[in-house]
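Chemist: the sequence isn't on hand, but the structure is:
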């Protein structure tokens, strides 16, 4: 049963809509991005978020000390790392983001010998920013059967229109969207609701058919 992550949140209205629509993870960008927020902002807009909904901080090539400070300041439950990976553990689980190209060698997320990451996120190659660029990677460049589906997040150009296809193809732990629920660069509350509804409907269909 695939869960839902709404990323790049920066307003209380978008956070509340994501929670009410059934999102399981809320993503907050601490790297350079139009969606960049501060730990103080995250604290303020997530004050009433239920404990069951997990807060994810998104970083690019960070230092462990920086990440740990923001975990505490923003009260994060997970961190998502693009670019250079962390070489040390931090106090919450790490989601390792990998940009998919034809020649990409995937790390074995969840295998202790592979590093400190516990989860794997597949994303499109970076454009101006490491993520949230609204482009879909070549799904057929990876074999879902070789992926740790119970630890797998799928991102990269997902929308309310194609999220069902992503769930059918990858059967991931979670699907992750940012620009696909925006209009003119701002979170669109109707699109957030539509994305969550489409993901939940496909998850229900997949569960019924298995």
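Modeler: Perfect, I can see it now. Just so it is clear, the structure is predicted and the values come from calculations on it, not from any experiment. Numbering: from 1, shown residues only.
Chemist: hey, let's count contacts and neighbours off CA atoms from now on
Modeler: Noted.
Chemist: residue 27 touches residue 59, doesn't it?
Modeler: No. Counting by Cα atoms under 8 Å, residue 27 stays clear of residue 59, with 10.6 Å between them.
Chemist: these two touch, right, residue 78 and residue 67?
Modeler: No. Under the criterion of Cα under 8 Å, residue 78 is not in contact with residue 67, lying 10.5 Å apart.
Chemist: surely residue 15 and residue 9 touch.
Modeler: Yes. Counting by Cα under 8 Å, residue 15 does reach residue 9; the two are 6.5 Å apart.
Chemist: who touches residue 16 in this structure?
Modeler: The neighbours of residue 16, taking Cα atoms under 8 Å, 6 or more residues apart in numbering as the test, are residue 49.
Chemist: putting a second one here so we can go through both:
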């Protein structure tokens, strides 16, 4: 985590404009739009409409799983994304031919070997919990201390089972650049504005 700055927060799985605007008002630094199979999936048209209503200085991150690079680029341009997140089995050399920042999601824990970060072409890493045949959204944490021994050539983003009850501890242990949450701020499968506000307040309340 950058000295003197609180952790950034990404609220992922945004599916409607009201939630997007409320999350931005609550202090979210980034919003995630899922273009992969998921109950939180949005179409490019839906994402473009939501993004068109957002205030400036809130990052718009598209989440993709094993999508051809050309298609990623088309959706990014159409929707007005400011970053893309690759959350599938894309090989280390996978390359998208445009200038947007790329976040590589890597899954840890449950016996998964630690990756060689130098192999990947990206601008930041997101670490999530490993579960076979699941590309995120497990609702489970991994051992955050695994990140202590990894070199940090790029910013680290922490995901996987985060919620208001554990995010402060996660920030203290893993010292990430940012945290990413989706299910941990939902009630009955829908984003809960009060949970979003509480999560952001607790995450950013940890001393840098």
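Modeler: Received, thanks. Computed from a predicted structure; not experimentally measured.
Chemist: how about the strands in structure 2?
Modeler: The residue ranges that make up the strands of structure 2, judged by DSSP state E, are 8-11, 30-34, 59-64, 83-86, 102-108, 124-129, 156-158, 178-181, 186-187, 190-191.
Chemist: structure 2: helices as residue ranges?
Modeler: Counting by DSSP state H, residue ranges of the helices within structure 2 are 17-26, 44-51, 69-79, 167-174, 193-204.
Chemist: of those helices, which is nearest residue 184 of structure 2?
Modeler: Comparison of the helices of structure 2 against residue 184 of structure 2 by Cα to Cα identifies helix 193-204 as nearest, at 8.0 Å.
Chemist: mind listing what residue 77 of structure 1 touches?
Modeler: Counting by Cα under 8 Å, 6+ apart, residue 77 of structure 1 makes contact with 54, 55, 56, 71, 92, 93.
Chemist: now do the alignment partner in structure 2 of the last one against residue 122 of structure 2, distance only.
Modeler: Superposed on structure 2 with TM-score structural alignment, residue 93 of structure 1 falls opposite residue 101. Here the criterion is Cα to Cα, to the nearest Å. By it, residue 101 of structure 2 lies 7 Å from residue 122 of structure 2.
Chemist: who has more neighbours, residue 15 and residue 9 of structure 1?
Modeler: More neighbours surround residue 15 than the other of residue 15 of structure 1 and residue 9, with 26 against 22 (other Cα atoms under 10 Å).
Chemist: trace that one over to structure 2, please.
Modeler: In structure 2, the residue paired with residue 15 of structure 1 is residue 20, using TM-score structural alignment.
Chemist: mind listing what the closest residue to that match other than its chain neighbours touches?
Modeler: Excluding its sequence neighbours, the residue lying closest to residue 20 of structure 2 (Cα to Cα, 6 or more residues apart in numbering) is residue 14, at 6.3 Å. For residue 14 of structure 2, the contacting residues are 20, 31, 32, 33, 34, 40, 191, taking Cα under 8 Å, 6+ apart as the criterion.
Chemist: one step back: which non-adjacent residue is nearest the match of residue 93 of structure 1?
Modeler: Setting aside the residues directly before and after it, residue 101 of structure 2 is nearest to residue 83 in space (Cα to Cα, 6+ apart), at 4.9 Å.
Chemist: okay, now that neighbour: neighbour count?
Modeler: By the other Cα under 10 Å criterion, the neighbourhood of residue 83 of structure 2 contains 19 residues.
Chemist: again with residue 144 of structure 2
Modeler: Considering only other Cα under 10 Å, residue 144 of structure 2 is surrounded by 21 other residues.
Chemist: can you tell me, leaving aside adjacent residues, what's nearest to residue 106 of structure 1?
Modeler: With Cα to Cα, 6+ apart as the criterion, residue 106 of structure 1 has its nearest non-adjacent residue at 7.5 Å, and that residue is residue 98.
Chemist: for burial, what's the neighbour tally of the match of residue 93 of structure 1?
Modeler: Per other Cα under 10 Å, the neighbour tally for residue 101 of structure 2 reads 16.
Chemist: contacting residues for it?
Modeler: Residue 101 of structure 2 sits next to 82, 83, 84, 122, 123, 124 when contact means Cα under 8 Å, 6+ apart.
Chemist: could I get those residues as JSON lines with distance to residue 166 of structure 2?
Modeler: Putting the contacts of residue 101 of structure 2 into JSON lines (distance: Cα to Cα, whole Å) gives the following:
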{"residue": "82", "distance to residue 166 of structure 2": "28"}
{"residue": "83", "distance to residue 166 of structure 2": "27"}
{"residue": "84", "distance to residue 166 of structure 2": "26"}
{"residue": "122", "distance to residue 166 of structure 2": "28"}
{"residue": "123", "distance to residue 166 of structure 2": "26"}
{"residue": "124", "distance to residue 166 of structure 2": "23"}
